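**Q** Sequence first, predicted coordinates after that:
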Amino acid sequence: MCFHGAVVDIRMHKEFSINPTREPAGHSMPEFTKFLHETFSLPRDAPVSFKPGDETMKPRMMVISRRHPRKLMNVDEVVRAAERVGFEVVIDHPPMEHIGKVYFGDPTEDMQLKYIAYSAGVDESTLVETLGRDHPAVRVPESVHQSGLGKVAEHHLGKQDIRLDLARFEPVLRSAMDLLKEN
């Protein structure tokens, strides 16, 4: 969705990924990762190199901030929390929507990179304020999904914004920083 052009195959085996058992030449996502490193002259395999006592090198964290439904309501607080943990934060505004795990998590794992997911809790959703806690979209989100894409689009994609609970989110940031320090 973000890429303006790339044709890899005429059959899709998996979203944004390569299934090496079904690819005729046996290519894999780690090979694709290596190809990207070589193509874009990326100098290292690890995202950042930490040296003991050197606090000048900060890993960069991108916050994808939407301008419409499903936007992050407290983006400034999230940025401050990430900076407290030690990240340099960059904010981007995407032109199109994504489905997190399918478009980010699965390809990342297939490339043998680390992926940390965060699922917003009920109290982080503005649907509680707009629809009420007893509405099926809030109380039993699966029921809305079972009603079809139209209802999902109406409620979860069209009316919901998120206000992250920083007490829940900061440990995720710390886990990410710990993973970076392991490299």
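**A** Arrived safely.
**Q** For the rest of this, base every contact and every neighbour count on C-alpha atoms.
**A** Will do.
**Q** Okay, buried residues for stretch 72-85 please.
**A** 72, 73, 75, 78, 79, 81, 82, 83, 85 (16 or more other Cα atoms under 10 Å).
**Q** Among these, give me the pair with the biggest separation.
**A** Farthest pair in the buried residues of stretch 72-85 (Cα to Cα) is 73 and 85. Separation: 20.3 Å.
**Q** any chance you could map the helices in this protein?
**A** Counting by DSSP state H, the chain has helices at residues 29-39, 75-85, 100, 106-110, 127-131, 136-139, 141-146, 149-152, 166-182.
**Q** Check which helices and strands the last one sits against.
**A** Using 3 or more Cα pairs under 8 Å, 6 or more residues apart in numbering; DSSP states H and E as the contact criterion, the elements in contact with helix 166-182 are helix 75-85.
**Q** again with the first one
**A** In this structure, helix 29-39 packs against helix 106-110, with contacts taken as 3+ Cα pairs under 8 Å, 6+ apart.
**Q** what packs against the helix it packs on?
**A** helix 29-39.
**Q** burial of the residue nearest to residue 179 when sequence neighbours are not counted, as a residue count?
**A** If the residues on either side of it in the chain are set aside, residue 179 comes closest to residue 114, at 7.9 Å by Cα to Cα, 6 or more residues apart in numbering. Residues near residue 114, counting by other Cα atoms under 10 Å, number 12.
**Q** What of the one 4 residues further on?
**A** By other Cα under 10 Å, the residues close to residue 118 number 11.
**Q** ok, it to residue 39 distance?
**A** Residue 118 sits at a distance of 31 Å from residue 39 (criterion: Cα to Cα, to the nearest Å).
**Q** now swap in residue 133 and tell me
**A** The gap separating residue 133 from residue 39 is 50 Å, by Cα to Cα.
**Q** One more to weigh against that first structure:
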Amino acid sequence: MCTVKGTMDAKALAEHLKERFKKESRNCAPEEIEEADNVSDEGGKEKAKDGSVHCFPGAVIGLKYHDNLALYPTEIPGGTFMNEDEIVDMMEELGFQVDVATPNRMSNLEKFAEELNSCSVMVGAHGAGLTNAVFLPAGAVMVQVVPLGLDWASTNYFGGPASEMGLHYVEYKIEPEESSLFKEYGPDHPVIVDPKSIFLKGYDAARATYVDGQNMKINLVKFREILLKAMKFLGH
């Protein structure tokens, strides 16, 4: 199991993909494009139905575009587990070998991708760190911890795409008492009982409150049930 916090290094990812594209794509100069009747099959070029020869600078094989994937290059404050050590201990008691992924470990993208590809379960709070799910093997499980006020974003940005990538998806929606906002604002404040009213103030206000300003202390008894559900997907 891998637990992910922080964000992907978007700049490193862009450079990595750029280098792979350079190596794997085949650039064709305009003069290489000839009419099909002047090119034999031995030339290694494929004839199109309209009789012309098409030459492309590169291709993406085996991937489908589903929706936008946003990567944030800076580390996002908030969204941390205040009882992370206790969570890790519980995971290990269940039989998982836990590998905590921190932002500094993601600096070597190729190595980090290989490590994540060996994981059967990835656990993380809603945030850009979950974009690392693109490196999980097919059939793996993504467990998303949904903070207070971020139900819609969690489902649409990660829940749906996870299923489309061939992953099993499980989410854990925290109760208000598990959020640091509960102690900060009190049980009757609009931040707790009416998140929609905060979002109506604009994206900046909502982000400052629910993304940047919120940490979580997970209920271990309830979260244990979520992990057991994830294990069932793996045949345990």
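**A** All right, it came through fine. Values in this document were obtained by computation on a predicted structure and should not be read as measured data.
**Q** Among residue 133 and residue 39 of the first structure, which residue is more densely surrounded?
**A** residue 133 (14 against 9).
**Q** Spit out the contact partners of the more buried one.
**A** Shown in contact with residue 133 of the first structure (Cα atoms under 8 Å, 6 or more residues apart in numbering): 127, 139.
**Q** Counterpart of the residue nearest to residue 179 of the first structure over in the second structure?
**A** Residue pairing (TM-score structural alignment): residue 114 of the first structure is matched to residue 168 of the second structure.
**Q** I'd say its match and residue 234 touch.
**A** No: contact criterion Cα atoms under 8 Å: residue 168 of the second structure and residue 234 do not qualify, at 9.4 Å.
**Q** Nearest residue to residue 193 of the second structure in space, please, no chain neighbours.
**A** Nearest residue to residue 193 of the second structure in three dimensions, chain neighbours excluded: residue 187, at 7.4 Å (Cα to Cα, 6+ apart).
**Q** Tell me the spacing between residue 127 of the first structure and residue 97 of the first structure.
**A** Taking Cα to Cα as the measure, residue 127 of the first structure falls 19 Å from residue 97 of the first structure.
**Q** more neighbours, those two?
**A** Neighbours per residue (other Cα under 10 Å) separate residue 127 of the first structure from residue 97, with residue 127 holding more: 20 against 11.
**Q** That one touches residue 159, doesn't it?
**A** Yes: using Cα under 8 Å, residue 127 of the first structure makes contact with residue 159 at a distance of 7.0 Å.
**Q** How are the strands of the second structure distributed by residue range?
**A** 2-4, 99-101, 121-125, 141-146, 168-173 (DSSP state E).
**Q** Of all those, which one comes closest to residue 162 of the second structure?
**A** Of all the strands of the second structure, strand 168-173 sits nearest to residue 162 of the second structure, with 6.3 Å by Cα to Cα.
**Q** Give me the angle between the closest one and strand 141-146.
**A** Orientation of strand 168-173 of the second structure against strand 141-146 (axes from the mean of the first three to the mean of the last three Cα atoms, to 10 degrees) gives an angle of 20 degrees.
**Q** quick one: strand 168-173 of the second structure to the first structure mean distance?
**A** Taken against the first structure, strand 168-173 of the second structure registers an average deviation of 1.0 Å after superposition, with mean Cα distance after the TM-score superposition for the first structure.
**Q** and the alignment partner in the first structure of residue 92 of the second structure, what does it touch?
**A** Residue pairing (TM-score structural alignment): residue 92 of the second structure is matched to residue 83 of the first structure. By Cα under 8 Å, 6+ apart, the residues touching residue 83 of the first structure are residue 89.
**Q** In the first structure, point out the residues matching stretch 185-201 of the second structure.
**A** The aligned range for stretch 185-201 of the second structure is 131-147, by TM-score structural alignment.
**Q** chain center to that stretch: distance?
**A** In terms of Cα atoms, centre = their mean, to the nearest Å, the centre of stretch 131-147 of the first structure is found 24 Å from the chain centre.
**Q** Then stretch 90-98 of the first structure?
**A** 11 Å.
**Q** residues near residue 184 of the second structure, how many?
**A** Using other Cα under 10 Å, the number of residues around residue 184 of the second structure comes to 12.
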